[in-house]
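*Asks:* Only the shape, not the letters, is given here:
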């Protein structure tokens, strides 16, 4: 839905969290120590980051200070990631139900932005990390290309073509996507990632 001057990211975020939840449910114990394209994370720490980051955007949607929320989750058992993510994603979806959240200024790690821009950023994050997870565990199912196209459009809007990797821009320099790459590989390349097994 397009509202005044922006596309409402909430329907896309809902679909993105549903997709992430489906992939997280396929993670098995033997996957947890596997590497991911997000090189600072193995599967277990990526799941922790996803749960913690979703808790952060839930707090932002509730009107709290997201920067006070650590973007990782402690104390989740190895067999508890699916339940932990389901709980926090439902909280996030509820927190962003009100239309006024779309235009309210909120604080996120990259600055103070309108709510719609913050939530669009978290679409980009969860879609990218879902791809990271799929790469790590062997692509248990096809991913929704429309979600990657939305995330890629946002990434191109907010991240410069060449940028340093720092706290404000936690992505590596853009890579060239392979010829004929699909939307997820193009998104990954824009964010400096490569499929596992490629350098």
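*Replies:* Here it is on my side, so go on. These figures come from a predicted structure and were not determined experimentally.
*Asks:* Only C-alpha atoms from now on, for both contacts and neighbour counts.
*Replies:* Noted.
*Asks:* and stretch 95-110, how far from the chain's centre?
*Replies:* 17 Å (Cα atoms, centre = their mean, to the nearest Å).
*Asks:* no, scratch that, I was asking about stretch 22-33
*Replies:* Its chain's average C-alpha position is 17 Å from that of stretch 22-33, according to Cα atoms, centre = their mean.
*Asks:* what's the span of that stretch, first residue to last?
*Replies:* Distance between the two ends of stretch 22-33: 20 Å, counting by Cα to Cα, to the nearest Å.
*Asks:* adding another structure so you can compare the two:
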């Protein structure tokens, strides 16, 4: 990946895609496991909502000390509205930045990096968890391939196989099945077991 890449145009696509999948989740499916072993669908949506809000805060100039952390809660279980609002805040924060702000260093708690890297990381995070949710729901929705290509390139550059375990929250790289698309290769790189048809 070219480290000069501006990830801001991808924020709306990544958050919009995840929000669209969340909108398809029936309440009866919230306890369904996902390929991200620590999360069922409810916890996965909460995790992505919390992280989306955290990175919006970083883009707005806040710090990790201001970030509440933890899994976000949705009042009354209104996950679609909660995630849509979080995504809109992240997109607005990105749009409000001038180009020079992308080089501002931000402390994420587990790492310090330029804001452009942090925004690339949240695109990767949302894209990977979109695949998790997509798999948990049984597929059936076409996913934006460019998001996965971008995210896979970023993951390979910043998360080499030797960088696993605390504080890096990913399992060891697993082999991707032959013919896996970019989402499947991204999932495998981040430690997911990818089905042959996934």
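*Replies:* Received it, and whenever you're ready, just let me know what you need. Just so it is clear, the structure is predicted and the values come from calculations on it, not from any experiment.
*Asks:* How alike are these chains, TM-score-wise?
*Replies:* Once superposed, chain against chain, the TM-score is 0.91 (TM-score structural alignment, normalised by the length of structure 2); 193 aligned residues with a Cα RMSD of 1.8 Å.
*Asks:* with structure 1 superposed, average distance for the longest helix along structure 2?
*Replies:* Counting by DSSP state H, the longest helix found in structure 2 is helix 115-136. Once the two models are superposed, helix 115-136 of structure 2 sits on average 0.4 Å from its counterpart in structure 1 (mean Cα distance after the TM-score superposition for structure 1).
*Asks:* Check which residues of that helix are buried.
*Replies:* 115-136 (16 or more other Cα atoms under 10 Å).
*Asks:* and if you look at stretch 4-20 of structure 2?
*Replies:* Buried-residue list, stretch 4-20 of structure 2, by 16+ other Cα under 10 Å: 7-8, 10-19.
*Asks:* can you tell me which of those are in helices?
*Replies:* Per DSSP H, helices hold the following members of those: 8, 10-19.
*Asks:* Would you reformat those as JSON lines and include distance to residue 93 of structure 2?
*Replies:* Below are these laid out as JSON lines (distance: Cα to Cα, whole Å):
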{"residue": "8", "distance to residue 93 of structure 2": "9"}
{"residue": "10", "distance to residue 93 of structure 2": "13"}
{"residue": "11", "distance to residue 93 of structure 2": "10"}
{"residue": "12", "distance to residue 93 of structure 2": "11"}
{"residue": "13", "distance to residue 93 of structure 2": "15"}
{"residue": "14", "distance to residue 93 of structure 2": "14"}
{"residue": "15", "distance to residue 93 of structure 2": "13"}
{"residue": "16", "distance to residue 93 of structure 2": "15"}
{"residue": "17", "distance to residue 93 of structure 2": "18"}
{"residue": "18", "distance to residue 93 of structure 2": "18"}
{"residue": "19", "distance to residue 93 of structure 2": "18"}
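*Asks:* Out of the residues you listed, which is nearest to residue 51 of structure 2?
*Replies:* For those, the minimum distance to residue 51 of structure 2 (Cα to Cα) is 11.4 Å, reached by residue 15.
*Asks:* how near is the closest one to residue 125 of structure 2?
*Replies:* Distance of residue 15 of structure 2 to residue 125 of structure 2, given as Cα to Cα: 10 Å.
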